[in-house]
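[1] could you look at this predicted model? Sequence included:
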Amino acid sequence: MLETTITNDTLQFLNKLQKNNTREWFADHKDRYKQEEAKVKVFFKHVFEKLKAHDEIERLKVFRIYRDVRFSKNKTPYKNSFSASYSRAGLHRRGGYYVHIEPGKSFIATGFWNPEKDDLLRIRKEWEIDTAELLNIIEKPEFKAVWGKLIGEELKTAPKGFDKEDPNIEWIRKKQYIFKRSFKDTEILAPDFADQVNESFKCIRPYFDLMSSILTTNLNGESLLD
């Protein structure tokens, strides 16, 4: 039976990679990398199967460990992490899931990282009218216990065409709508970590349902998918 948990061997390899982030070291330890990558892929697939029990997921993407250093100040050639994303199926399902495994910095995230221009305007127009539904979801104690506060980049003032005195400007000026949950190494090594990830993602569904409804309708509530 394949192991479906994150192991300490994986964290140890990533720690060594962080201290020896060179092409020479990596080439000498390529076999070990392949072993750890294979194990982590089993874990990501395990989470994928759990997600499919309560959501429609069309794709699992495991990110490459090789870094694109062309436009980065950090020129180390490899990431110190394993990560994967899960795409929801269909135009009427918006949002996605992300899992990041890194010693001392593991987390899961979900939401809307960089909405397209039209989507961002539609979201802002919705908040200009009313944020009651949004707040009713994300301010619930059981939701905040899992995900905390909404995070992401935001403007310092009102976007063009919006009133800086709008009572909902706190939400209108946001450029990203993200939730993030961090985990300690002891937590990601626990046998129930995949269940913790899955239950956390299940908890986000009311938020996804609201945002999907907004992004697939106009301000009159008429479908944009017909």
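    Arrived safely.
[2] all contacts plus neighbour counts: C-alpha atoms, from now on.
    Will do.
[3] where do the strands of this structure begin and end?
    Counting by DSSP state E, the chain has strands at residues 57-62, 82-88, 96-101, 106-112, 177-183.
[4] looking at these, which is nearest to residue 125?
    Counting by CA to CA, residue 125 lies closest to strand 177-183 out of the strands of the chain; the figure is 14.6 Å.
[5] show me what that closest one is in contact with.
    By CA atoms under 8 Å, 6 or more residues apart in numbering, the list of residues contacting strand 177-183 from outside reads 105-113, 146-152.
[6] what subset of the residues you listed is buried?
    Among the contacts of strand 177-183, the ones that count as buried by 16 or more other CA atoms under 10 Å are 106, 107, 108, 109, 110, 111, 112, 113, 146, 147, 150, 152.
[7] tally up the residues packed near the residue nearest to the fifth one when sequence neighbours are not counted, please.
    Which is residue 110. Distance criterion CA to CA, 6 or more residues apart in numbering; nearest residue to residue 110, sequence neighbours excluded, is residue 97 at 4.8 Å. Residues near residue 97, counting by other CA atoms under 10 Å, number 20.
[8] ok, residue 97 to residue 146 distance?
    15 Å (CA to CA, to the nearest Å).
[9] report the longest helix in the protein, please.
    As far as residue count goes, and with DSSP state H defining each element, the longest helix of the chain is helix 30-52.
[10] list the buried ones in it?
    Quick answer for helix 30-52 (16+ other CA under 10 Å): 33, 36-37, 39-48, 50-51.
[11] in terms of secondary structure, what does that helix contact?
    Using 3 or more CA pairs under 8 Å, 6 or more residues apart in numbering; DSSP states H and E, the elements in contact with helix 30-52 are helix 8-19, strand 57-62, strand 82-88, helix 193-203.
[12] now do that helix: distance to the chain's middle.
    Relative to the centre of its chain, helix 30-52 is centred 17 Å away, using CA atoms, centre = their mean, to the nearest Å.
[13] ok, and what's touching it?
    The list of residues contacting helix 30-52 from outside it, by CA under 8 Å, 6+ apart, reads 2-6, 9-10, 13, 57, 60, 62, 82, 84, 86, 194-195, 197-198, 201-202.
[14] and the comparison structure, right after this:
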Amino acid sequence: MSSGFAGWPQAALDFYAGLEVDNSKAYWTAHRAVYDEQVLAPMQALLADLEPEFGEGRIFRPYRDVRFSSDKSPYKTAIGAMLGKGGYVRLASDGLAIGAGAHMMTTEQLARYRAAVADPAIGDDLESAIADLAAHDIGVVVEEQLKTLPRGFGPDAAHQELLRNKDIAAWKAFPIEPWLHSADAADHVAEALRATRPLTDWLAAHVGGHEPGSSRKGR
């Protein structure tokens, strides 16, 4: 995979390490050129590489919505982007990560998810998809889970752990390696996103559409 993308320089990681310490307008203003040239521009180039296979990318704004948060830090400590055909890419001071799955399912999506999970055969397919992710060193994250089974499902329901989920996503965080600073990073991202397809295909078939990405770490 090749284009103008040449990886992220160390300066991109250093930018976010500094922002974690000093999340202020003064820091942002002083380092805005670093963000534009060393963080944002490589993400734009990466998304251009990924677009033919994964769809058009959309980069999240760097500013936090603090209206309803007790944390008034104005800036996100990561750059994240959603991909049009499903997937999420994030860069922060601790490196690169990808995600894909169903985040914040609608009421209708959640109802379809639960009905599918409760079907023994279809629920088994989801278990198999999760096992396939593990075989590719990709984890599954659930950000919100009920303490008990949802209403309408009894103690004999199949796949009870999965039934309690209100979201489900594949997530892989890469350790910082020399390839992060090279064009090879695009291949690592693409390979990992392809490996999430057992989960995203299951969701597309039984829940209805992809809700790419995850809210984890600075979305």
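    That came in fine, so what should we check first? Everything numeric here is computed off the predicted structure, so don't read it as measured data.
[15] burial measure for the equivalent of residue 94 of the second structure over in the first structure, as a count.
    Under the alignment defined by TM-score structural alignment, residue 94 of the second structure is paired with residue 104 of the first structure. Neighbourhood size, residue 104 of the first structure [other CA under 10 Å]: 13.
[16] related to what we said a few turns ago, can you add mean neighbour count and distance to residue 180 of the first structure and give the helices and strands packed on helix 30-52 of the first structure back as CSV?
    Converted to CSV, those look like this (neighbours: other CA atoms under 10 Å; distance: least, CA to CA, whole Å):
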stretch, mean neighbour count, distance to residue 180 of the first structure
helix 8-19, 16, 21
strand 57-62, 15, 19
strand 82-88, 20, 14
helix 193-203, 18, 10
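[17] would CSV of those with distance to residue 75 of the first structure be doable?
    What follows is these, written out as CSV (distance: least, CA to CA, whole Å):
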stretch, distance to residue 75 of the first structure
helix 8-19, 13
strand 57-62, 22
strand 82-88, 18
helix 193-203, 31
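[18] against residue 106 of the first structure, how distant is the equivalent of residue 45 of the second structure over in the first structure?
    Taking TM-score structural alignment, residue 45 of the second structure has residue 42 as its aligned residue in the first structure. Shown here: residue 42 of the first structure relative to residue 106 of the first structure, a distance of 17 Å by CA to CA.
[19] what packs against the helix with the most length in the second structure?
    For the second structure, the helix that runs over the most residues, judged by DSSP H, is helix 120-135. For helix 120-135 of the second structure, the contact count by 3+ CA pairs under 8 Å, 6+ apart identifies helix 107-118, strand 139-141, helix 197-206 as packing neighbours.
[20] what is the orientation angle of the longest one with helix 197-206?
    So that's helix 107-118 of the second structure. Compare the direction of helix 107-118 of the second structure with that of helix 197-206 by axes from the mean of the first three to the mean of the last three CA atoms, to 10 degrees and you get 110 degrees.
[21] quick one: the residues in the first structure that helix 107-118 of the second structure pairs up with.
    Matched against the first structure by TM-score structural alignment, helix 107-118 of the second structure falls on residues 117-128.
[22] that stretch: which residues count as buried?
    The neighbour-count check on stretch 117-128 of the first structure (16+ other CA under 10 Å) flags 120, 121, 122, 123, 124, 125, 126, 127, 128 as buried.
[23] what's the spacing between the fifth one and residue 55 of the first structure?
    For residue 124 of the first structure, the distance to residue 55 of the first structure equals 26 Å [CA to CA].
[24] same check, this time on residue 41 of the first structure
    Here the distance between residue 41 of the first structure and residue 55 of the first structure works out to 20 Å (CA to CA).
[25] next: residue 168 of the first structure.
    With the distance defined as CA to CA, residue 168 of the first structure ends up 31 Å from residue 55 of the first structure.
[26] kindly report the same for residue 98 of the first structure.
    According to CA to CA, residue 98 of the first structure stands 15 Å off from residue 55 of the first structure.
[27] check contacts around the residue nearest to the spatial centre of the first structure.
    In the first structure, the residue lying closest to the centroid (CA atoms, centre = their mean) is residue 109, at 2.9 Å. The contact partners of residue 109 of the first structure, by CA under 8 Å, 6+ apart, come to 97, 98, 99, 178, 179, 180, 181.
[28] go again using 10 Å as the cut-off
    Listed by CA atoms under 10 Å, 6 or more residues apart in numbering, the contact partners of residue 109 of the first structure are 85, 96-100, 147, 178-182, 197, 200-201.
[29] residue 213 of the first structure is nearest to which of the helices and strands packed on helix 30-52 of the first structure?
    When those are ranked by proximity to residue 213 of the first structure, the top entry is strand 82-88, at 14.3 Å, counting by CA to CA.
[30] what sits up against the closest one?
    Against strand 82-88 of the first structure from outside (CA under 10 Å, 6+ apart): 10-11, 14, 36-37, 40-41, 44-45, 47-48, 51-52, 55-65, 93-102, 106-110.
[31] and which of the buried residues of stretch 117-128 of the first structure is nearest to residue 71 of the first structure?
    Once CA to CA is applied, the member of those that ends up nearest residue 71 of the first structure is residue 120, at 26.0 Å.
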